[in-house]
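S.K.: Here is a sequence together with a model predicted from it:
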Amino acid sequence: MEQIKVEKLEAIRLDHFLVDKLDLSRSRISQLIKSGDILVNDQVVKQGYMLKTNDIVTIKPVETKTLDLKPVDLNLEIVYEDEHLLVVNKPKGLVVHPAKSHMEETLVHGLLHEMDELSDINGYFRPGIIHRIDKDTSGLLIVAKTNEAHQILASKLKDHDINRSYMALVYGTFEESKGIINAPIGRHPKQRIKNAVVKEGKHAVTHFEVIETFKDFSLLKCELETGRTHQIRVHLQFINHPIVGDPLYGFKPLLVEDGQMLHAYKLEFEHPITKKAMTFEAPLPDSFKAYLEKLR
């Protein structure tokens, strides 16, 4: 049985509050509230109950469907591999790791097919996974094979010692050639599946540089100084240059059908064991390149 004490906060619905706390979908949380498996101050409440400071939320243990992590041959593109880690070029459309709300094939299923050993620090659902990119973002990820490598890489990620660069095609053109977006990111106050720039959000910084300009679009190189969920997507929307094809933060109708034009093209880091400087680049996916040629 899990209990969460509500610290000082502005009024928020119970179901919205728990979306941030539990690895469950909002619909599943609603089911548990209705069935009495989630209580507030030992009382059954409605999902729209407005939490108050010092409320005690109790989540009863509930049987969940076990995720079957069988290896699946996804023909993954392994860019680099040694006995400590690997770098993989994730295709667009593939979720990084499974969760109770996502039972379909993921990058982890493909990694289990390719690897005999992956770190287990992050638990059963996320073997080897140190950082993520969105389902509809393509590009490079570091995966740890040993716990020692995982711990060191996770620490470097936290200390911003792993450089991650992205290519993004966005709406509009820029007067400046480069810039820095320094704006805190947190949950969207009204749309809980989205994040937004909010005053009480977490510190977030994105650097960008204009690589190419088209009539109504710009190709940017973006570098993450921090690693908030949806950071580049949220920041570019915040400055009124959302990513082309972004279903959550982009303009409607979408100009492309297979996800946002965002690609994690470069990784730079120090090898956790050998201390060697490592740099990897992955070319833009064919669909991304084809759209750029169309614009040209």
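M.R.: Done, it's in.

S.K.: all contacts plus neighbour counts: C-alpha atoms, from now on.
M.R.: Fine.

S.K.: Could you identify the longest helix within the chain?
M.R.: Across the chain, the helix with the greatest residue count (assigned by DSSP state H) is helix 147-158.

S.K.: how many other residues sit next to Asp82?
M.R.: By the criterion of other C-alpha atoms under 10 Å, Asp82 has 9 neighbours.

S.K.: Tell me who's in contact with Leu86.
M.R.: Residues in contact with Leu86 (C-alpha atoms under 8 Å, 6 or more residues apart in numbering) are Ile78, Val79, Tyr80, Ile142, Val143, Ala144, Lys145.

S.K.: Sticking with Ser119, tell me its helix or strand.
M.R.: Ser119 belongs to no helix or strand when elements are defined using DSSP states H and E.

S.K.: another one to put next to it:
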Amino acid sequence: MAVVIIDEANAGLRLDKALANLSKVSRSVVIDLIREGKVSVEGQVKKAKYKVKAGEAITYELPEIAVLDIQAEDIPLDIVYEDADVAVINKPQGMVVHPSAGHTSGTLVNAIMFHIKDLSSINGVIRPGIVHRIDKDTSGLLMIAKNDVAHESLAAQLKAKTNKRRYIALVHGEVPNEKGTIEAPIGRNPKERKKQAVVAGGKAAKTRFTVLERFPGYTLLALELETGRTHQIRVHMAYIGFPIAGDPLYGPSKTLIPNLGQFLHAETLGFEHPTTGELMEFQVDVPDIFAQQLEKLRALS
């Protein structure tokens, strides 16, 4: 059992929303707990719509955490580089980086467990070796730590913003400026929990872009991250009115070709080797589906 006390900021809210705000439990799970009678206010079971008052004690049962059994899987993997400390992977579009309740197999972690002998343990059994992530429908480069010392070094570089991360994106619209910087805070969308948004009080986020090529109705951009917020490029480009082509969450419903996924590719990755101190940089071309779409746009120009 766990208990939270309603503060002034949450007083007057519905029980389900207030409890989700004050606990680490998602609102959908909170609603299930309330339906099952596992949430009480001052000892009395209440409905989700009950308006809470400041000082009230909310008691709830912590949801059971499913233990995921993560197995190595012989999934084809493009290993761009590997040594005793690090590996660099070119992740295909459509692959989830690590297992979760909805994706227990077929992820990048399942693949690297099969192909790479040693992986760091810092992020536990769910994310062995994973230092950073890119979205399921984003393709491109990821660095993998093969031991804990390497992991700590690579993570520190990410925190200090010394890594190089360059993305290639096809966006809707004709971007007027050749270069630009988007600096706008990002946090959870207050109206749609699955989405991020530019919000007051969000975490600082900064993205730089350069126009590479122009097409009627579309622009090809190179983007560099100075921060690494969830969905940062996707949110920032949508915020300035040029969403990523094919983005199912932040883009328009009408896109280039249905079901091709988003045209966002982590093209360049640079970091300091955790053992030798050597500056290393890797680059991979956009996937075939991306390149083919660019050729179609060039033919129409």
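M.R.: Perfect, thanks for sending it. On a predicted model such as this, the values are computed, not experimentally measured, just so you know.

S.K.: Let me see the TM-score of these two.
M.R.: The TM-score (TM-score structural alignment, normalised by the length of the first structure) is 0.90; 295 aligned residues with a C-alpha RMSD of 2.6 Å.

S.K.: and the contacts of Leu86 of the first structure, which are buried?
M.R.: Taking 16 or more other C-alpha atoms under 10 Å as the criterion, what is buried in those is Ile142, Val143, Ala144, Lys145.

S.K.: Can you tell me which of the residues you listed end up in strands?
M.R.: Per DSSP state E, strands hold the following members of these: Ile142, Val143, Ala144.

S.K.: Let me see the contact set for the last one.
M.R.: What that stands for is Ala144 of the first structure. Ala144 of the first structure makes contact with His84, Leu85, Leu86, Leu118, Ser119, Gly128, Ile129, Ile130, His150 under the criterion C-alpha under 8 Å, 6+ apart.

S.K.: and the nearest residue to Met167 of the first structure once chain neighbours are set aside, which of the three is it?
M.R.: Spatial nearest neighbour of Met167 of the first structure, excluding adjacent residues (C-alpha to C-alpha, 6 or more residues apart in numbering): Lys221 at 4.8 Å. Following DSSP: H, G, I helix; E, B strand; the rest coil, the label given to Lys221 of the first structure is strand.

S.K.: Hmm, Leu94 and Lys135 of the first structure touching each other?
M.R.: Yes: with contacts counted by C-alpha atoms under 8 Å, Lys135 of the first structure reaches Leu94, the gap being 5.1 Å.

S.K.: Tell me, how many residues neighbour the aligned residue in the second structure for the residue nearest to Met167 of the first structure?
M.R.: Per TM-score structural alignment, the equivalent position to Lys221 of the first structure in the second structure is Ala222. Using other C-alpha under 10 Å, the number of residues around Ala222 of the second structure comes to 20.

S.K.: gap between Ala222 of the second structure and Gly261 of the second structure?
M.R.: Note on Ala222 of the second structure: its distance to Gly261 of the second structure, by C-alpha to C-alpha, to the nearest Å, is 18 Å.

S.K.: Repeat that for Glu82 of the second structure.
M.R.: Applying C-alpha to C-alpha, the value for Glu82 of the second structure to Gly261 of the second structure is 29 Å.

S.K.: The match of Lys221 of the first structure contacts Ile168, doesn't it?
M.R.: Yes: the criterion here is C-alpha under 8 Å, and Ala222 of the second structure meets it with Ile168 at 4.7 Å.

S.K.: Pull out the buried positions in stretch 131-150 of the second structure.
M.R.: Quick answer for stretch 131-150 of the second structure (16+ other C-alpha under 10 Å): 131, 134-148, 150.

S.K.: just how off-centre is it within its chain?
M.R.: 11 Å (C-alpha atoms, centre = their mean, to the nearest Å).

S.K.: One more: stretch 246-266 of the first structure?
M.R.: For stretch 246-266 of the first structure, the distance to the chain centre is 14 Å (C-alpha atoms, centre = their mean).

S.K.: Kindly report the same for stretch 148-159 of the second structure.
M.R.: Distance, centroid of stretch 148-159 of the second structure to centroid of chain: 19 Å (C-alpha atoms, centre = their mean).

S.K.: now stretch 70-89 of the second structure
M.R.: 20 Å.

S.K.: again with stretch 240-248 of the second structure
M.R.: Counting by C-alpha atoms, centre = their mean, stretch 240-248 of the second structure is centred 16 Å from the centre of its parent chain.

S.K.: and what of stretch 265-276 of the first structure?
M.R.: How far stretch 265-276 of the first structure lies from its chain's middle: 21 Å, per C-alpha atoms, centre = their mean.

S.K.: ok so, going back, the match of Lys221 of the first structure and Leu264 of the second structure, how far apart?
M.R.: From Ala222 of the second structure over to Leu264 of the second structure (counting by C-alpha to C-alpha), the distance is 10 Å.

S.K.: which residues are common contacts for the two?
M.R.: Jointly contacting Ala222 of the second structure and Leu264 under the rule C-alpha under 8 Å, 6+ apart are Tyr167, Ile168, Ala169.
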